[in-house]
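**Student:** got a predicted structure here, sequence first:
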Amino acid sequence: MVSRVIPAPDFDLVLFGATGDLAQRKILPGLFHRFAVGQMPPAARIIGVARSKMDATGFRAQLEKSLAAFAPQIAEDRALLERFLASVDYLRVDVMGEDGWKDLARNLRPNVVRAFYLSVSPSLFGVIASKLSSFEASTAESRIVVEKPFGHDLQSARALNADLRQGFKERQIYRIDHYLGKETVQNLMALRFANALWEPLWNATHIDHVQITVAESLGVEGRGEYYDKSGAMRDMVQNHLMQLLCLTAMEPPSKFDPNAVRDEKVKVIEALEPVGPGDIVRGQYRGQNRQGGYHEQAGDPNSRTESFVAMKVGIGNWRWAGTPFYLRTGKKLRGRASEIAVVFRDPPHMIFPKMEHRRGNAMIIRLQPDEGITLRNTIKEPGPGGFRLAEVNLDMTFADALKEKADPQDAYERLIMDVIRGDQTLFMRGDEVEAAWAWADPIIEAWEASNQMPEPYDAGSSGPEDALMLLHKEGRRWREIA
């Protein structure tokens, strides 16, 4: 099965923060890949914007080094590389001042899609949005793309949304979360809503519980100062894990339309029940001999910031009443894995002898490192010697199942092309962001008021012992982190 690449409409993409790490490591290499497969129209342009004192030639030289490092296979094609670099320009703009804005507005073409990607600090979102409007660089059909964090709490999220709306309407704002660009996340919607097999079972009657895990093997090396002001709850739960929960739990939208999908996601967030202190575990990794622990890497020996969170979440609606969702994320864990495990209830009456250690039916939706879907089933163990049961997996690993598919895409490049096409389905709406903060804020405020230290856990482990008990006390078990 070979995919058919559909070219995007002609566009000018203006990338603020073009010399930064994310732009050089992810965004620009992703655009180069889209160019290589023919999805970028020949006349499309990428305009890098930053405050660095360089010209277009210097920026292209810097970009060439980045492409050699982060897109090495296609960068070996010299002719292709030179054609891509020819589509790239650079402008020095003083975001906080006046210099460069008129040049930017003059350089943009009429009658093409204008997209402004803000790979900069959120504190600059409002300034840039306002100046794009006042210098007439943006139009009523332009799009603006912003990276997380979308605020630090509900109040700051509301202020950030107000800043963006200084020059753009909600239909023009694209809040990007790269988790939603993953193939498996989108396949979750296809699996649920395109197959008559699963939707009748997708409810509390048939599902015992759901586990959502985002585990990282790395610590906060190099990001300690930022992370210590955020923590796992703000950095991961309020956005990434919340999005995975919404897509797993949402009702079928009336149609596959951006607002219809996002309406259902908001309903899930609004139905989340308050989480009590007995249903949350916070953790902080420690190293050995005072080396490599969170305190050393964050630079604050008294920090109470959590690097691990596990919690039990209830959804107060007809579909999910009585079925808990367990969320877990952390740094310096045993392995790197992101997955959704939907664990089904046992049959109401088991006619076979009890099987020791039987885990039952489960659907495992893997986001990383190996994107795919596994369905755990119970079968008769082959061979003589009596009727014995065994558990086997039906495994669809996308790299194997779709090995003839010609166009694997990184999450960023898929989402950027959605921006160009004007498809907001996989982007968060302003009210969705605010609803997520409205749920998360009381949890964070309760932690801060308690002044308690997170529970320590060893780097390279599965997390704090109390996180295991969160499930064990109810007769359930976390899936092992590889």
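**Tutor:** Ah, there it is.

**Student:** please count neighbours and contacts with C-alpha atoms only from this point.
**Tutor:** Fine.

**Student:** so which residue is dead centre in the protein?
**Tutor:** The centroid of the chain falls nearest to residue 179 when counting by Cα atoms, centre = their mean (2.3 Å).

**Student:** now do the SS call for residue 281.
**Tutor:** Under DSSP: H, G, I helix; E, B strand; the rest coil, residue 281 falls in the strand class.

**Student:** how much space separates the nearest residue to the residue nearest to the centre of the chain once chain neighbours are set aside from residue 255?
**Tutor:** Nearest non-adjacent residue to residue 179, counting by Cα to Cα, 6 or more residues apart in numbering: residue 240, 6.5 Å away. Going from residue 240 to residue 255 by Cα to Cα, to the nearest Å gives 24 Å.

**Student:** try residue 89
**Tutor:** 40 Å.

**Student:** strands along the stretch 151-300 of the chain, start to end?
**Tutor:** 173-176, 207-215, 280-286 (DSSP state E, counting those that start in this stretch).

**Student:** the ones you listed into JSON lines, with extra columns for mean neighbour count?
**Tutor:** Formatted as JSON lines, the strands of the stretch 151-300 of the chain follow (neighbours: other Cα atoms under 10 Å):
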{"stretch": "strand 173-176", "mean neighbour count": "24"}
{"stretch": "strand 207-215", "mean neighbour count": "22"}
{"stretch": "strand 280-286", "mean neighbour count": "24"}
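
**Student:** for the residue nearest to residue 179, the count of nearby residues, please.
**Tutor:** The number of residues packed near residue 240 is 17, by other Cα atoms under 10 Å.

**Student:** ok, and residue 406, which helix or strand is that part of?
**Tutor:** Under DSSP states H and E, no helix or strand contains residue 406.

**Student:** buried set for stretch 88-107?
**Tutor:** 88-93, 95, 101, 104 (16 or more other Cα atoms under 10 Å).

**Student:** then this one, side by side with the first:
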Amino acid sequence: MVSRVIPVEPFDLVVFGGTGDLAQRKILPALFRRFCGGQWPEDVLVLGAARKKLDDDGYRALVAGWLKEHAPDRSADCAALDRFLSRVGYVPVEAQGDEGWPELAARLSRDRVRAFYFSVGPRLFGALAERIEAHGMASDKTRIVVEKPFGHDLESARALNATLAGHFRERQIYRIDHYLGKETVQNLMAVRFGNMLFEPLWNSQYVDHIQITVAETVGVDGRESYYDRAGAMRDMVQNHLMQLLCLIAMEPPAKFDPDAVRDEKLKVIRALDPVLPHHIVRGQYVGVDGQPGYREVVGNPRSSTESYIALRAHISNWRWAGTPFYLRTGKRLVARSSVINVMFKDAPHSIFGADAGRHANVLSIRLQPNEGITLKVTIKEPGQGGMRLVDVPLDMSFAEALGPENQVSPDAYERLIMDVVRGNQTLFMRGDEVEAAWAWTDPIIAGWESSGDVPKPYDCGSTGPGDAELLMKRDGRNWQGIKP
């Protein structure tokens, strides 16, 4: 089965911070892959914009090098690379000054989609939005894309929302969270709302608990200054894990429409109970075998910033009353693994006797690596006397059914940037959604700051602090293993 390519209308895309790390590793490679995938019309312009003094040819040379490093699967096609580079240009601009803005405006076409990607720090969002409007580049077809962190707390998030709202309508603002662009995350909605098999069981009557894990093997190297101010709660839980929680727990929207979907996600966030102090574990990695610990990396020997967090959350609504949601994320763990485990309850009565043991179904949605969905089911162990039971995975990756040409999932940025061009906000956060997430997060952070809480140490290459295991064991449960 061959995927149907949905073309987009002609567009101009300006990447502010066009020489930065995100542009190099993600944005431009994503654009190049969509170009190679036949999703672009002929008349498209991509402009990098930054303080660095470059002309078009100088920028194209840089882009060519980035694509060879970060998109080697496509850049080997020299003809495709040359055609893509012919659509790329560059304008030096001062984000908080006047230099370059008239030249940038002159490069853009009239009466077409214009997308401005703010791949810069939040402190520049207001200046960029103001100058886009002041230089006549704002229209009904203008869209702006903003990266996290969207605020540092509720107050700053509200201020940023107000700043952007002073120049653009909410339907023009795309707050990007790359986790929502992953194929498996989108498949979560298809599995839930497209299959009668699961939706009737998706509630507290049948689900014992849900685990959401985002484990990373990397440390905070290269992000020391930002991360030591933010920590795992602000960097991961408030946005990425919150979005996954919403998609798992939300009610079926009336239709697959941007505001209908985001309305249901917002209801989940507003139904979250405050997290009790003994339901939170903070950790900070320490060095082993010559590897530097967190404090050595950030250069702050007294840092109390967490690089790991685990917590138990509850949603006070009819669907999920009494069902705990366990969230954990951390740096420098034993394996890179992002997975959602829906842990179903045991059968109310076993007809097979005590020797059969306890068995429960688990639906695992793997986000990275090895994206896929599996369902653990219980069967009779082959060749054994009596009725011995064993749990086996039921493959739901659909790789064979979809064919080899569909086994490589597009990068999340590929999907999300094309959704910006199409004007589809379904996978982007709305302003009130961001503020509600901060309203839930802020009291948690304030609680441990006021109590002087210190993160628990854990070794690099481990599964995290031991207290996180106790968080589950106190409830008679266990974390599913962190697996590569």
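**Tutor:** Perfect, I can see it now. Owing to the predicted nature of the structure, the values given are computational and were not obtained by experimental measurement.

**Student:** after superposing, what score do the chains get?
**Tutor:** With the length set by TM-score structural alignment, normalised by the length of the first structure, the two chains reach a TM-score of 0.98; 482 aligned residues with a Cα RMSD of 1.3 Å.

**Student:** re the thing from before, now the strands of the stretch 151-300 of the first structure as a markdown table including distance to residue 270 of the first structure?
**Tutor:** Output for these, formatted as a markdown table (distance: least, Cα to Cα, whole Å):
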| stretch | distance to residue 270 of the first structure |
| --- | --- |
| strand 173-176 | 20 |
| strand 207-215 | 19 |
| strand 280-286 | 19 |
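
**Student:** so for residue 314 of the first structure, which of those strands sits nearest?
**Tutor:** strand 207-215 (10.1 Å; Cα to Cα).

**Student:** the second structure: matching residues for that closest one?
**Tutor:** Per the alignment by TM-score structural alignment, strand 207-215 of the first structure matches residues 207-215 in the second structure.

**Student:** the matching stretch vs the first structure, average offset?
**Tutor:** Following the fit onto the first structure, the mean deviation recorded for stretch 207-215 of the second structure is 0.2 Å by mean Cα distance after the TM-score superposition for the first structure.

**Student:** which other residues reach that stretch?
**Tutor:** 201, 241, 244-245, 323-331, 333, 335-345, 479-480, 482 (Cα atoms under 8 Å, 6 or more residues apart in numbering).

**Student:** next: stretch 131-151 of the second structure.
**Tutor:** Counting by Cα under 8 Å, 6+ apart, residues outside stretch 131-151 of the second structure touching it are 101-102, 105, 111-120, 122, 125, 157-158, 160, 167, 172-177, 235, 420, 434.

**Student:** buried ones among those residues?
**Tutor:** 101, 113-120, 122, 125, 157-158, 160, 167, 172-177, 235, 420, 434.

**Student:** keep only those of those that are in helices.
**Tutor:** Using DSSP state H, the subset of these located in helices is 101, 125, 157-158, 160, 420, 434.

**Student:** from residue 23 of the first structure, how far off is the nearest residue to residue 100 of the first structure once chain neighbours are set aside?
**Tutor:** Nearest non-adjacent residue to residue 100 of the first structure, counting by Cα to Cα, 6+ apart: residue 93, 4.3 Å away. Applying Cα to Cα, the value for residue 93 of the first structure to residue 23 of the first structure is 16 Å.

**Student:** just the helices in the stretch 151-300 of the second structure please.
**Tutor:** Using DSSP state H, counting those that start in this stretch, the helices assigned to the stretch 151-300 of the second structure run over residues 154-165, 183-194, 224-232, 242-249, 258-271, 294-298.

**Student:** okay, the ones you listed, which one's buried deepest?
**Tutor:** helix 242-249 (a mean of 21; mean count of other Cα atoms under 10 Å).

**Student:** off-centre distance for it?
**Tutor:** Offset of helix 242-249 of the second structure from its chain centre (Cα atoms, centre = their mean, to the nearest Å): 11 Å.

**Student:** again, but for stretch 164-178 of the first structure
**Tutor:** On Cα atoms, centre = their mean, the centre of stretch 164-178 of the first structure falls 17 Å from the chain's centre.

**Student:** likewise stretch 47-61 of the second structure?
**Tutor:** With Cα atoms, centre = their mean as the basis, stretch 47-61 of the second structure stands 29 Å off its chain's centre.

**Student:** check stretch 193-200 of the first structure too.
**Tutor:** Per Cα atoms, centre = their mean, the centroid offset for stretch 193-200 of the first structure relative to its chain is 25 Å.

**Student:** again, but for stretch 17-32 of the second structure
**Tutor:** 17 Å.

**Student:** and the alignment partner in the first structure of residue 432 of the second structure, how far is that from residue 443 of the first structure?
**Tutor:** Matched by TM-score structural alignment, residue 432 of the second structure corresponds to residue 431 in the first structure. Computed as Cα to Cα, the residue 431 of the first structure to residue 443 of the first structure distance reads 19 Å.

**Student:** for residue 414 of the first structure, what are its contacts?
**Tutor:** residue 181 are the contacts of residue 414 of the first structure under Cα under 8 Å, 6+ apart.

**Student:** against residue 5 of the first structure, how distant is it?
**Tutor:** Separation of residue 414 of the first structure from residue 5 of the first structure (Cα to Cα): 12 Å.

**Student:** residue 406 of the first structure now?
**Tutor:** Distance from residue 406 of the first structure to residue 5 of the first structure, by Cα to Cα: 9 Å.
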